[in-house]
Structure formats: structure tokens, C-alpha cells
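Undergrad: Sequence and predicted structure, then a few things I'm wondering about:
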Amino acid sequence: MGQSKSSLQPGDHIYCDRSGSSLYNHHGIYVGDGMVIHLMPPSKTKHRGSSAPCPKCGYKPDIITRVIKTCLDCFCDGHSVYVKSHCCSKAADEVVKTATDFLERNDFGPYRLLKRNCEHFAVYCKTGSATSPELVTKIGVPLGVGVPLLIATGPVGAVGFVAGYAIAKVITDAT
């Protein structure tokens, strides 16, 4: 069960399982008044431009891969919302200011799965460090899903482990 939308506080790092299978989550910063600032990946909608804009926030899926502001309903896309806790986070007003500055300047850059995804954006706004723990745990370090299977295959698996670790290291160090 997700978080109650009414209990969200401005500055919260929120996420939802938009894949429906816990494969990946979509992350953003709740800024209050039912609105979220987030880095949007390319739309998977086949008929771009054919749907009406959201009556609450005006969002309309298209090819955008930049920081946008949408309502919670568009952000969650019918899925439950959760709050991500951080051990070292900035003050809530500073988190909202950071997210708003990226939105207004549009300078976080385009979405890139391994180097600049929605989690990098939200974690950076919240902590000042652009990391993606989700990628690290799901694609390439010993605690992740894929690497132990690669290691079991012998020398090729060892190469996969090293490559996976290198990718995780780059993601962790991304700025």
C-alpha cells in the first residue's frame, strides 16, 4: 500500500512503480498543492499528440525528456505513491527550490537511463548527490539481480561482473 497523497509534504522525494512489476520506479520531488517536479523519460505512447491535456496540470505525453511539473495523478499514472527517505537530506524548502530552479532553467539535461534518470534528479534535489541506488541494486553490483547470474557462467560472467560494477560506479559518481 502506498503513501496517502494527503500526507505528502513539500520537499518529499516520492516514487511510484509505473512498470507494475517493481522493475523500475518513477521518481520526483513533491512541491505541494498536488504537484510534482520530475525528469521525464521519453513517452512510450504510440499516438503522441492524440490525447487531451490533463485538466489539472496541462500535461500531455509527448517526446519530452526534460524536467517537468505535473499533478500527482499524471506523475503516478494510476499507481501508488511512496516517500523515499534519505539519511542526509537538505531542508524541504531548499529541495523544492533546487527542483524549481531545474524546471525554470531546464538545465538538468535530457533523460539518460544510466547517467541522468529521474532518480538521479530526485536524489540530487534532496541530497546534492546525483546517484541512482535503484540502478545499482537492479543492474549490476553483487547485491543486484543480474550480476550473480553472470558470475555463475564462468569467465564471461566475471567480465559481466566487472562491467556491471563499472557501470554502477559511474552511476554513483555521476553529477
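TA: Received the coordinates, thanks. Residues are numbered from 1 along each chain as shown.
Undergrad: use CA for all of it now, contacts and neighbours both
TA: Fine.
Undergrad: secondary structure class for residue 88?
TA: Under DSSP: H, G, I helix; E, B strand; the rest coil, residue 88 falls in the coil class.
Undergrad: That one: what's it in contact with?
TA: Neighbour list for residue 88: residue 127 [criterion: Cα atoms under 8 Å, 6 or more residues apart in numbering].
Undergrad: How much space separates it from residue 8?
TA: 19 Å (Cα to Cα, to the nearest Å).
Undergrad: ok, now residue 151?
TA: Residue 151 is 41 Å from residue 8, by Cα to Cα.
Undergrad: now residue 167
TA: Applying Cα to Cα to residue 167 and residue 8 gives a distance of 33 Å.
Undergrad: okay, pairing it with this:
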Amino acid sequence: MGLLSNRVTRESLKAGDHIYSWRTAYIYAHHGIYVGDDKVVHFTRRGQEVGTGTVLDVLLTSSGPARSREICPSCTTAQDEHGVVVSCMNCFLSGGVLYRFEYAVSPALFLAKARGGTCTLAVSDDDDTVVHRAKYLLENGFRCYNIFKSNCEDFAIYCKTGLVVINEGTIGQSGQAVSIIGGPLAAVLSTPLRLVTTNVYGMAATAVGVYCASRYAADIGMRRDVVKIQVEDLTSRLNIGLLQVVEPQISMNLAPQSTRIISQ
């Protein structure tokens, strides 16, 4: 893994890898789980990545399989009830470059990455478990799509870790969603410096510091509002509007939490 890039070759991939490819001039990346045999399971908004009703709809392009006049026999379309699909690698990449998302990185390396959505402090589960989750969700669906709370990166991170954010009022696991929000937040918080200094370097340093701190605190490996849930339990509870917490996260010296049911 490089400091500036997680670019990899197809030959280096193994089943269970979390991969991604940048879209629209590196504005946004689409994420998925490689399950072997040149196949990728990924989460789309019923085949359409956009649909927030905001200016983001102009910036983000579809993360579904590449569209062509001929239907690719290796790919499936999103079902009416959910947007989890399986695509061949060519359709998933849509002409983009292949990157691998990294897990269990050091805090120093995490902060050195200028862009969110490329790595996490969280530890991945074993590859067989990851592939099982991805294939199970392909058949049974994931959560309702939301660009900030439940997107393609959230899907891939759940497959890798089994972790789910339980606070519906906050953003999800997605590092790139944090980056989208964190940039303007850093600019706003650094603005008061103009009242006491005209040093542009000082204001820039403050903005960078706020941005890095927001990314670090919101990373799935650092958050306290996440729990670990078996994939079978996740889908069954989402179907009835309840989320059963069966195995809370125990990491980063956090104390175990008791099992509880949380209303969705």
C-alpha cells in the first residue's frame, strides 16, 4: 500500500477484498467486495448512485454496471426491493482504475491520507466471512440507500467488519462522506481566525487540522456508536424495523456493551 495511492492489479486480488474505483474526476469513488472469479458484489441506489435532491446529483455519476447496448451476461441488475448487484470487473470499474481499500492501518498512515474513503483503522474479519456477507446481502438486500448514511462504501465496510452505525441521526461508516462534510466544516471553523489574524497559512493549518480530526474521530475503528451484527440478523431485523444488537464492538480499549434492541 502506498502513501498516496492504493492502486492494485487484478492479479493481486483475492476473494474478500474491498475494492473501489474513482468516478467523475476523483470526486467520488464506487466501492464493492471482490468475491472471486472476476465478480464484484456492490450496492447501488437501484442501479443509480445519485438521487439526493441536492447539488451532489450533478457531481455524482451512476455506480451501477457500465451501460452498453449489449447486456453483459456476467452482471445482474438491481432488484426492485434492493440495490445489491453482482458485476464483472470491467462493468464495476466502468473504465476506471482499480484500488484496494486498506484495513487496520496505523493512525499516522490514516492521517497522512489526504482523502477519506481509502482506508480505516478498523480490523477486517476473515475473507470467508466477508464473502459470505456479500453473497447473503446480494440475495436478501442491504439497508435503504442514503448517500451519507448508507452508501456503497458503508456496504463494503459492513461486509468486511460486520459493524453498523446505530445512531440514525449521524453519518454512516463512509470515509468519503466524512470528507465531503468535513471540508466545508473545516473552512467554517477556521473562518473566525480572520478576526485575529490575516495569516493565510495559519488559517489553512487550522482548517487542515479540523479536517483531519473530523476524519479520525468519525472513522469506523474509533466510533462508539457502532455495533457488530451477524448478517442474517441484520436483514431479518431490518425487515421488521428493529435492529438486534447481538455482538457489540470491542476495540480500541472500549468496554463491552450489553445486548439491546434499538428501534429504527
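TA: Thanks, I have the structure now. No experiment lies behind these values; they were computed from the predicted model shown.
Undergrad: Overlay them and tell me the TM-score.
TA: Once superposed, chain against chain, the TM-score is 0.74 (TM-score structural alignment, normalised by the length of the first structure); 153 aligned residues with a Cα RMSD of 3.0 Å.
Undergrad: For the stretch 51-200 of the second structure, which segments are assigned as helices?
TA: 56-59, 89-93, 107-112, 127-140, 152-161, 175-190, 200-218 (DSSP state H, counting those that start in this stretch).
Undergrad: Which strands or helices does the last one pack on?
TA: Under the contact criterion of 3 or more Cα pairs under 8 Å, 6 or more residues apart in numbering; DSSP states H and E, the helices and strands touching helix 200-218 of the second structure comprise helix 107-112, helix 175-190.
Undergrad: Now render those helices as TSV, adding distance to residue 99 of the second structure and mean neighbour count.
TA: As requested, those are exported to TSV (distance: least, Cα to Cα, whole Å; neighbours: other Cα atoms under 10 Å):
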stretch	distance to residue 99 of the second structure	mean neighbour count
helix 107-112	16	14
helix 175-190	14	18
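Undergrad: Ok, which of those comes nearest residue 24 of the second structure?
TA: helix 175-190 (14.0 Å; Cα to Cα).
Undergrad: Report the mean deviation for the longest strand anywhere in the second structure after fitting onto the first structure.
TA: When the second structure is parsed with DSSP state E, its longest strand is strand 28-36. Using mean Cα distance after the TM-score superposition for the first structure, strand 28-36 of the second structure ends up 0.5 Å from its aligned counterpart in the first structure, as a mean over the superposed pairs.
Undergrad: got the angle between that strand and helix 175-190?
TA: 150 degrees (axes from the mean of the first three to the mean of the last three Cα atoms, to 10 degrees).
Undergrad: Which stretch of the first structure lines up against strand 28-36 of the second structure?
TA: Under TM-score structural alignment, the alignment places strand 28-36 of the second structure onto residues 24-32 of the first structure.
Undergrad: who touches the matching stretch?
TA: Stretch 24-32 of the first structure has contacts (Cα under 8 Å, 6+ apart) with 8-19, 36-39, 76, 95-96, 99, 118-119, 121-122, 125, 134.
Undergrad: Please produce a PyMOL select command covering the buried subset of the residues you listed.
TA: In PyMOL syntax, the buried subset of the contacts of stretch 24-32 of the first structure is picked out as below (16 or more other Cα atoms under 10 Å):
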select buried, resi 8+9+10+11+12+13+14+15+16+17+18+36+37+38+39+76+95+96+99+118+119+121+122+125
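Undergrad: For residue 36 of the first structure, give me its contacts.
TA: Residues near residue 36 of the first structure by Cα under 8 Å, 6+ apart: 28-30, 69-72, 75.
Undergrad: gap between the alignment partner in the second structure of residue 73 of the first structure and residue 21 of the second structure?
TA: By TM-score structural alignment, residue 73 of the first structure lines up with residue 90 in the second structure. Separation of residue 90 of the second structure from residue 21 of the second structure (Cα to Cα) stands at 11 Å.
Undergrad: And for residue 125 of the second structure?
TA: As judged by Cα to Cα, residue 125 of the second structure and residue 21 of the second structure stand 22 Å apart.
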